[in-house]
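Student: okay, predicted coordinates and the sequence, questions at the end:
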Amino acid sequence: MTGFTVDPWDPGYAAALAVENLSEMGATSAELVIDIERPAADWKPVTPGPDVSPPGTLLVADGVRRIDARVWVHDPDAPMPVPGIAASYAAGIVRCGPDGADLAEIQVNRSLISASPHAPEVKTTHATYEPSKAADASFEELSLALQRLVTQLEVDLAVRHRSRGDDLLLVDGPLRGRSHLPRTIGYIKTHHTAYLPPPQSAVVAALAPGQRTPVFLMGTSWRRHAWYLRLPVQSSAPWAGVARCEASADLDPAQVVRLADEVTVALPPLAGVDYKDPRAPQNLVPIGGLEKLLRHHLGDSRLLYRALRTAAAG
């Protein structure tokens, strides 16, 4: 008998909803240190000086994930089969420089994730799913285990392609799990939580394109430096074109301020345009292009789902 069964429930049924309306964002109890770069009472938009240059090489890393099927692993040590997921995920690196951007590498992996120690390697006619362990059988933990695999793949690719001491790595999404990498910035496009108090939030709304807020330190379940910047945008909405950047909490103030200035200068030329991308300008052109390539490389979800069902019945 085969070691797993495919659940007939559509794996793409649920989707995350991003909160776009600032008035709907939740408040936070996060630790905040506002006066990293300047006193809280003296917060105002920061324009990088004329001596600030973008990095010679900007590496942009991104990853995508997809649940191809929900499965049940038949565990001889458990009274009932243990739930799991069969997932495809991919990561890639785009290298941006003075002469344009080029694709450095894309890698696609597939895993069968379960809390069971008996999760099998699943070979289908189209792909092989390697077993991977989750801490427990909840869907939340299975999803977190998948995200950890995506993050680790991004880290592996980034380490492989860092060739210069002065290059800068931009990862799409929070920095968590990657803060140990040197000169690395997390890039967050959407905002679910209002982290700053009202006086400092007003500075975010007052940013002009190419400006940033002062750097601050924030701590939730992990600590990092952060700042907001505004990209070129037509809309006059208070937070239109605003992205949040994160850097390691281990950096000293001078280091993180220098990084913040470099990023604020480097990103505006890469901003997405609204007639090509509904998430413009925050969805940077290299990120949008890389996402499309990565999703293409994941393969046909219907084909993989049928292959998994065939392998389960074999």
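Tutor: Here it is on my side, so go on. Numbering: from 1, shown residues only.

Student: can we go C-alpha only for contacts and neighbour counts from here?
Tutor: Will do.

Student: what about the residue lying closest to Asp250 once chain neighbours are set aside, which SS state?
Tutor: Excluding the flanking residues, the one nearest Asp250 by CA to CA, 6 or more residues apart in numbering is Arg224, at 8.0 Å. Under DSSP: H, G, I helix; E, B strand; the rest coil, the three-state class of Arg224 is strand.

Student: the structure to be compared is supplied as follows:
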Amino acid sequence: MTSTAHAARMRFHVDGWDPTYGSSVENAENTIGDSTAKVIPDLELAPADWKPISPSHVPDPGAVLFVDGVRRVEARIWIEQPAAEPAPNAINRADDAQMALCASYAAGTVCCCPDRGAHLLTIESRRGLFTTATNAVDVPTTAGTYQANITFDDQEENLAVLLSTALQRRLGDLEILVAASARTALAGHGVAAGSDLLVVDGPLRGRTHLPRAVGLIKSHRTAYLPPDLHAMVSALAAGERTPVFLMGTSWDRHAWYLRLPCTPGAPWAGIVRLECAADIPAPEAIALANLSQLVLPRYASCEYKDARAPQNLVPVAGLERELRRRLGNPALLSRALRVAAVS
């Protein structure tokens, strides 16, 4: 038995993310699981030639637009279901009601351009009632109206997951709306048409039709690349990226990994995955990869300022704070819903 005094010193690294956000590598074992995704790795380099790609000299975009959204469930409510033939003096029972979510959500865009620096460009907020109850209607309160969103009751899907997915779908629609309006608002910024870069915080699914857009994924659950190529990701230096590859799961996209500048530590510290539309030519996808490699490290957050550094980019962090402020005070909203329930 080796004594404590003579035991080899254990080396370890601490994940920089606040544990309340989980980990930048997301599963119970804190390792990245295998994937069944179809991957075509030879778009930029043949697999045998894969190597970390250093930043290249490319022109700066006229503006960088950062899009993000936030959501918050204010209350779970129960919607009573009318009986087909109500008995006289019937009393409503718990099993005569369906659970629903009352939630607020918001999306916005931060523009970073030479003339005005970083500034809020567009912002929209909504309140919604998410339910499978077909008799649901809007819920007016003193804090605003929760618009009824009725979704199909899939008996094979967990109800909580079903309603959360419906909420996320509405948030995605709102992000598309603010992204489109942001580009319209750029007309008065002196930015040449077609020279901006749109960075969506999160997967690009459902938004691949947006031109010059990349999705930024901060955390990782799955190893999409073959083992020999996947191993190269942890070897990236700050500012380096992998070659671009084509990836297909339930939807197709171009993708690449990039390491943002950060304190050396865990193998995947500072790693983000970027993705863009699959239906653009490979040279255009590679150009977007080069542009992201130039732009995004500039906006990486610092560990002492952000619990999710460096992946949570500074403009996105600021946008999240403003969006959550726009959602309103949760205690007041919850009270307004309780008052509305008995009105």
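Tutor: Okay, I see it. All values derive from a computational prediction rather than experimental measurement.

Student: returning to what we had before: next, count neighbours for the residue nearest to Asp250 of the first structure.
Tutor: For Arg224 of the first structure, the count of nearby residues is 21 (other CA atoms under 10 Å).

Student: any idea how far Arg207 of the second structure is from the counterpart of it in the second structure?
Tutor: Residue pairing (TM-score structural alignment): Arg224 of the first structure is matched to Arg253 of the second structure. Distance of Arg253 of the second structure to Arg207 of the second structure, computed by CA to CA, to the nearest Å: 11 Å.

Student: contacting residues around the residue nearest to Asp250 of the first structure?
Tutor: Listed by CA atoms under 8 Å, 6 or more residues apart in numbering, the contact set of Arg224 of the first structure reads 217-218, 246-250.

Student: tell me which of those fall in strands.
Tutor: 217-218, 246-248 (DSSP state E).

Student: any chance you could map the helices in the first structure?
Tutor: Listed in chain order, the helices of the first structure (DSSP state H) span 139-161, 198-206, 253-266, 285-297, 301-313.

Student: now those as JSON lines including distance to His192 of the first structure and mean neighbour count?
Tutor: Formatted as JSON lines, the helices of the first structure follow (distance: least, CA to CA, whole Å; neighbours: other CA atoms under 10 Å):
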{"stretch": "helix 139-161", "distance to His192 of the first structure": "19", "mean neighbour count": "18"}
{"stretch": "helix 198-206", "distance to His192 of the first structure": "14", "mean neighbour count": "17"}
{"stretch": "helix 253-266", "distance to His192 of the first structure": "22", "mean neighbour count": "19"}
{"stretch": "helix 285-297", "distance to His192 of the first structure": "20", "mean neighbour count": "18"}
{"stretch": "helix 301-313", "distance to His192 of the first structure": "29", "mean neighbour count": "17"}
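
Student: what's the closest of those to Thr47 of the first structure?
Tutor: Closest to Thr47 of the first structure of the helices of the first structure is helix 253-266 (CA to CA; 8.0 Å).

Student: the closest one aligns to what range in the second structure?
Tutor: Mapping helix 253-266 of the first structure onto the second structure (TM-score structural alignment) gives residues 282-295.

Student: who touches that stretch?
Tutor: Residues outside stretch 282-295 of the second structure that contact it (CA under 8 Å, 6+ apart) are 43-44, 55-56, 58, 60-61, 212, 214, 239-241, 244, 254, 256, 258, 274, 276-277.

Student: list buried residues within those residues.
Tutor: Buried members of these, scored by 16 or more other CA atoms under 10 Å, are 43-44, 61, 212, 214, 239-241, 244, 254, 256, 258, 274, 276-277.

Student: pull the most distant pair out of those residues.
Tutor: Maximum distance among these (CA to CA): 23.9 Å, for Leu43 and Pro61.

Student: need the helices of the first structure in JSON lines (columns: distance to Lys133 of the first structure).
Tutor: Below are those laid out as JSON lines (distance: least, CA to CA, whole Å):
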{"stretch": "helix 139-161", "distance to Lys133 of the first structure": "8"}
{"stretch": "helix 198-206", "distance to Lys133 of the first structure": "41"}
{"stretch": "helix 253-266", "distance to Lys133 of the first structure": "36"}
{"stretch": "helix 285-297", "distance to Lys133 of the first structure": "24"}
{"stretch": "helix 301-313", "distance to Lys133 of the first structure": "19"}
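
Student: of those helices, which is nearest Ala90 of the first structure?
Tutor: With CA to CA, the closest approach to Ala90 of the first structure among the helices of the first structure belongs to helix 285-297: 6.0 Å.

Student: average distance between the closest one and the second structure?
Tutor: Here the mean offset of helix 285-297 of the first structure against the second structure after fitting is 0.7 Å, by mean CA distance after the TM-score superposition for the first structure.

Student: and if you look at stretch 60-69 of the first structure?
Tutor: Compared with the second structure, stretch 60-69 of the first structure is 0.4 Å away on average (mean CA distance after the TM-score superposition for the first structure).

Student: so that stretch aligns onto which residues of the second structure?
Tutor: Counting by TM-score structural alignment, stretch 60-69 of the first structure pairs with residues 66-75 of the second structure.

Student: contact partners of the matching stretch?
Tutor: By CA under 8 Å, 6+ apart, the residues outside stretch 66-75 of the second structure that reach it are 101-111, 171-172, 175, 178-179, 198-202, 315-316, 319-320, 323-324, 327, 330, 333-334, 337.

Student: repeat for stretch 204-218 of the first structure
Tutor: So stretch 204-218 of the first structure is contacted by 30-38, 43-48, 203, 223-233, 238-239, 242, 249, 256-257, 260, 264-265, 268 (CA under 8 Å, 6+ apart).

Student: contacts only, for the spatially most central residue of the first structure.
Tutor: Of all residues in the first structure, the one closest to the mean position by CA atoms, centre = their mean is Gly173, 2.7 Å from it. Gly173 of the first structure sits next to 186-189 when contact means CA under 8 Å, 6+ apart.

Student: one more: Thr222 of the second structure?
Tutor: 32-35.

Student: same check on Asp172 of the first structure?
Tutor: 60-63, 186-188, 287.
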